[in-house]
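1. Generate coordinates for the sequence data below:
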Amino acid sequence: MIKKLMSYLDKYKIYTILTPIAVIGEVILEIFIPFIMSKIIDVGIANKDIPYITKTGLLMILMAFISLLFGALAGRFASVAATGLSKNIRGALFDKIQDFSFSNVDKFSTASLVTRLTTDVTNTQNAFMMTIRILVRAPIMLICALIMALNINAKLSLIFIVAIPFLGIALYIIATTAFKPFQIMLKKYDKMNAIIQENLIAIRAVKAFVRGDHEFDKFHEAAKGVRDTQRKAEGVIIFNMPVMMFAVYGCMIAISWFGGNMIINGSMTTGELMSFISYVTQILMSLMMISMVFVNIVLSRASVTRIIEVLDEESDIKNPKNPITTIADGSIVFDHVNFRYNNDSDNNALDDINLTIKSGETIGIIGGTGSSKSSLVQLIPRLYDVTDGKVLVGGRDVRDYDIESLRNAVAMVLQKNVLFSGTIAENLRWGNENATNEELEEACKCACAYDFVESFPDKYDTDLGQGGVNVSGGQKQRLCIARALLKKPKIIILDDSTSAVDTTTDSNIRAALKKNLSETTTIIIAQRITSVCDADKIIIMDDGKISAIGTHDELLKNNDVYKEIYNSQQKGADDNA
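-> Next up is the predicted model:
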């Protein structure tokens, strides 16, 4: 697990190596300072040798300054290494998520992935910084100070034989006990972030339905869950400091008592006792630093586990070994296709779908809510893979194609229209990053977006705001259609993407598509029969199955369900007229 994360150090390896080197230099100098101090007391002060005191004092000051310099360098190197590692891990996580299929994203949830990219990576960064600096410094100082203490008075050093095992056992118990509560705490963070995300995305609905108090109660409950689990986890961790201080003060009292007696007996000098106390302080501070690192590692271990889960997750959808990069045409065949979102589920979302669509045809799909219309079309660009059977595009199984090439040949305008922060031009160029201004205008004309874009003072340089908040739902849909058209695809899929526009605009968009995309296979999912009545074929979906296929006239004549939908919509249109 650690080895996998360390592989993301990349160019920051040199800083990871330099940090311990600087730390070692800092520690060695700090170790010798108490020794020099004892010489000043036992030799300089005892003999009233001012030149010796001055010379040795200046040496001690110089060593302290150089030690400080090494410490500053160690801090700098550790910071660069840790922040560099976190940057690379976040990049790797983001790249991994980009490769995920929809089912992979569904497995983790959006809120959980956000937590892993932020909180979990930050915890890992802090733990790594402490590891390469403090976890190097503390053991080296512990060993060196222990050697110096033994050298001064081996008998008095026996006190550590009791203290160190006591602290080691206490730290182990604390670390192992706190791990699981920290794991639970991070899951509670996921839940809280999910509520925040949902609330911010749907803030207009919250205000429209005056549900602010309800949302506050939901958030308060989630925050309370985080607090309670954090309190439980830290309820174990807080024992760390009392245990450490008990050991520190216990050792200091014992050393003061036994050391004082040794001075009285003449077996130890005052300078030796003072330097011994300094080394004891260094030893005990080292143990405290180790315990602090252990606490951080306990927290970060849970975070590292969650990060590795994402990095080790294999995408359900992968490129074949020798992918095809050229799509011959826009023909589509569904051959005995079954599909379910969860392989453990017993129920298919799509059941035995057999369908042939010729290149350049316009296909309409209608059906009730939950009839799996969107599920059907999402199999074409491999947003999901079939469970059984196969989907062919251009005469080849979609699983034989290079994923990027396939998706570049298929343009989708989804039910939920998504625009990004930035200008209208920047959003449109998602369809073709090299599109000229003339091509942007042509696409907008085809999508009936040209007039309202031109009405803005900044036209195509108009800032849409986050999620396209500065345009209406119908305008957003038309911009998304224009963006899809800029791909110049072999297949275009409009998934209920004109629901927010009036019937006249809907008709104009369909007429423009028919004129400009005569060689492109067009699939239109709609609730209104008027949106699909001109299609070459209309497919009626019901409970994940195809219940009927035909032209508008054929279905109106032979299919009772289609006839009933058509009559009810016509009656509604007449009543509204």
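2. Every contact and neighbour count from this point should use C-alpha atoms.
-> Fine.
3. What is the strand or helix carrying I173 packed up against?
-> According to DSSP states H and E, I173 maps onto helix 159-201. With contacts defined as 3 or more CA pairs under 8 Å, 6 or more residues apart in numbering; DSSP states H and E, helix 159-201 has these neighbours: helix 110-115, helix 212-237, helix 240-265, helix 270-312.
4. and with 10 Å instead?
-> Here helix 159-201 touches helix 110-115, helix 203-208, helix 212-237, helix 240-265, helix 270-312, going by 3 or more CA pairs under 10 Å, 6 or more residues apart in numbering; DSSP states H and E.
5. structure for this one too, so we can compare:
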Amino acid sequence: MLIRILREYLRPYRGLIALLVLLQLAGTIASLYLPSLNGRIIDQGVARGDTGYILRTGGWMLAISFVQIVATIAATYLGAKAAAGLGRDLRAGIFARVGDFSAQEVSRFGAPTLISRNTNDVTQVQTVTFMGAAMMVSAPIMMVGGIIMALREDVGLSWLVAVAVPLLALSVALVIRKMIPQFRLMQESVDWVNRVLREQITGIRVVRAFVREEREEARFAEANTQYTGTALAVGRLMAMVFPIVMLIFNASTVAVLWFGSHRVESGQMQIGELTAFMSYLMQILMSVMMATFMSMMIPRATVSAGRIVEVLDTDSTVVEPSTPVSLPSTEDAVTLDHVEFTYPGADVPVLQDVSLVAQPGRTTAIIGSTGAGKSTLLSLIPRLYDVTGGAVRIGGVDVRDAALEDVWDRIGLVPQKPYLFTGTVASNLRYGDAEATDEGLWEALRIAQAEDFVRAMPDGLDSPIAQGGTNVSGGQRQRLAIARALVAKPEIYLFDDSFSALDLSTDARLRAALRPVTRNATVIVVAQRVSTIVDADQIIVLDDGKVVGTGTHDELLETCPTYVEIVESQRSAEEAAA
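-> Sure thing, here's the model as predicted:
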């Protein structure tokens, strides 16, 4: 998975990476000559007292060091640029893919894990890319070059390289093997912490209202402890690596000095050659350690890459048709033809054999008990979900055959839980129409019965709105969401229980103000409250996912027992409240 991501997302940076490899090559080759030159200074300069040779060779060493420094800095810069570009493109790709998901895929993954995959997981891949650019190019060159240069200095000690390098690689590989499952648990623990934290922040009012702070603290402590335990397990394994590396480093140094001193004593090598050989052995082991350090990061990045690819490879169940059919421009009747819908994994359909026709210029209301499938039915019209049976048509065209943008352009949806974005009143309303004027916004607010409280705000249209609209009341949030739909001037209005937080007088005024605006539009209203839909041209009664009644308010009172029960229950509740 990691290789696939790197191959796909580093393609635009191939030229940059090629230059990086050349710079790494130049810097590494330069560093390989330094120990040899240092040894020559000792053997040919210091031993003979040749100051000129020392200065000349020292000058070459300074020049080579300068080349190495420049190449390393440039390569590090290019590696950082490539890694940052990969992270940017990967985050954009995940965001675009999630943006194409239907409600079904979003529900399957869940918001917390989608957030952590687009942040924490991408960061892991980006980090390993940078480290790979900085280390993995120079490490093999340094190891191979170091072996060659060490053999040039003295073949008799080469068996030390053959022992130390495999011993170091094998020791660290055994530790890394145990890290891989822990890294997967760590990423899952991050998801858990994010989920709990998100729920607590979003539902802080509920937590405080029911005095559940201690329980929520315990829930977070449990998630945090799980993450901490996994991180400690990984940390303990990582802590074993460096003592192992240093043990082998120091043992190799002692071995070189011990066996090399005997060769110097016997005249088989000089002191400078011994110093150079020891430096080359350290370079070889350092390159192995660099590769090992990368190997420690690769398992976690591989797990993260797998989680990222899982999102990127998930196709939306709501797909764009290959040959879209244009929706008619004059007739926008909404028709549900024997519609059936079953949620993934469910045994029983939520909607069964639902048929209705919502005509332009008429208000169609849908009512039913909780869980009857009202909101699900409304979600099928803008293709938040696709039907599993039957068809939904706009103007006689199956919505699955029309372009998604064409369908969405016709619809103004006010969801059951209206959501406002961080910004201002104006920026939220202009989600309906980015080119809307201030006058148009005020007109929409007036119709939605929101003008008074917006004018009372310190900055009017420029007043700030917190994420989710948490700094306004539920009723104000609903009215702003209705105003946002009105700004769009759609041909089809879908109100999903959008008046539930309004008092009866505000509800009545809003419905009266909507009539002239929606005179030529198709209006579908889902409601729990009978008073909201009593004047609807057509009322559809749902019960357990089936249509059990169709008609006006008066007709249903005579023909539909389920509707009569709903009316009587609400009337009884009002009388009890009075």
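6. Average offset of the helix holding I173 of structure 1 relative to structure 2?
-> Helix 159-201 of structure 1 differs from its equivalent in structure 2 by a mean of 1.8 Å after superposition (mean CA distance after the TM-score superposition for structure 1).
7. Also compute the angle for that helix relative to helix 270-312, please.
-> Angle, helix 159-201 of structure 1 to helix 270-312, by axes from the mean of the first three to the mean of the last three CA atoms, to 10 degrees: 40 degrees.
8. Please report how far the residue nearest to the spatial centre of structure 1 lies from Y15 of structure 1.
-> By CA atoms, centre = their mean, the mean C-alpha position of structure 1 lies nearest to L117, the distance being 3.1 Å. Per CA to CA, to the nearest Å, L117 of structure 1 is found 23 Å from Y15 of structure 1.
9. Kindly report the same for D502 of structure 1.
-> In terms of CA to CA, D502 of structure 1 sits 61 Å off from Y15 of structure 1.
10. before we move on, what about D217 of structure 1?
-> Computed as CA to CA, the D217 of structure 1 to Y15 of structure 1 distance reads 47 Å.
11. what do you get for K187 of structure 1?
-> Relative to Y15 of structure 1, and taking CA to CA, K187 of structure 1 is found at 33 Å.
12. Compare the two (neighbour count), which wins?
-> When K187 of structure 1 and Y15 are compared for neighbours, Y15 comes out ahead with 21 against 17, by other CA atoms under 10 Å.
13. where exactly do the strands run in structure 1?
-> All strands of structure 1, identified by DSSP state E, fall at 332-339, 350-357, 362-367, 388-393, 396-397, 410-413, 491-495, 521-525, 537-542, 545-550.
14. how big's the offset between the fifth one and structure 2?
-> Spelled out, it's strand 396-397 of structure 1. Looks like 0.6 Å for strand 396-397 of structure 1 (mean CA distance after the TM-score superposition for structure 1).
15. What span of structure 2 is that strand aligned with?
-> Under the alignment (TM-score structural alignment), strand 396-397 of structure 1 falls on residues 397-398 in structure 2.
16. contacts for the matching stretch?
-> The contact list for stretch 397-398 of structure 2, computed with CA atoms under 10 Å, 6 or more residues apart in numbering, reads 325-328, 332-337, 381, 390-392.
17. Got a quick PyMOL command for the buried subset of those?
-> Per 16 or more other CA atoms under 10 Å, the buried members of the contacts of stretch 397-398 of structure 2 correspond to this PyMOL selection:
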select buried, resi 327+332+333+334+335+336+337+381+390+391+392
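18. In TSV, list the contacts of stretch 397-398 of structure 2 along with distance to A223 of structure 2.
-> Formatted as TSV, these follow (distance: CA to CA, whole Å):
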residue	distance to A223 of structure 2
V325	50
S326	51
L327	50
P328	53
D332	50
A333	50
V334	47
T335	48
L336	45
D337	47
I381	39
G390	44
A391	44
V392	44
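19. residue in structure 2 matching G431 of structure 1?
-> So, by TM-score structural alignment, G431 of structure 1 is matched to G432.
20. ok, for that match, nearest residue in space, not its chain neighbours?
-> Distance criterion CA to CA, 6 or more residues apart in numbering; nearest residue to G432 of structure 2, sequence neighbours excluded, is A488 at 4.2 Å.
21. Contact partners for the one you found?
-> For A488 of structure 2, the contacting residues are 409-413, 429-436, 444, by CA under 10 Å, 6+ apart.
22. and with 8 Å instead?
-> The contact partners of A488 of structure 2, taken as CA atoms under 8 Å, 6 or more residues apart in numbering, are G412, G432, D433.
23. what's the distance between the last one and H338 of structure 2?
-> In this structure, D433 of structure 2 and H338 of structure 2 are separated by 34 Å, where distance is defined by CA to CA.
24. of the two, who's got more company?
-> D433 (18 against 15).
25. Quick check: chain neighbours aside, which residue is closest to that one?
-> Here the residue nearest D433 of structure 2, using CA to CA, 6+ apart, is A488, at 5.2 Å.
26. which one in structure 1 is aligned with that neighbour?
-> A488 of structure 2 maps onto K487 in structure 1, by TM-score structural alignment.
27. Any chance of the strands of structure 1 in CSV with distance to F32 of structure 1 as columns?
-> Listed next are the strands of structure 1 as CSV, based on distance: least, CA to CA, whole Å:
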stretch, distance to F32 of structure 1
strand 332-339, 72
strand 350-357, 76
strand 362-367, 82
strand 388-393, 73
strand 396-397, 73
strand 410-413, 70
strand 491-495, 75
strand 521-525, 79
strand 537-542, 83
strand 545-550, 82
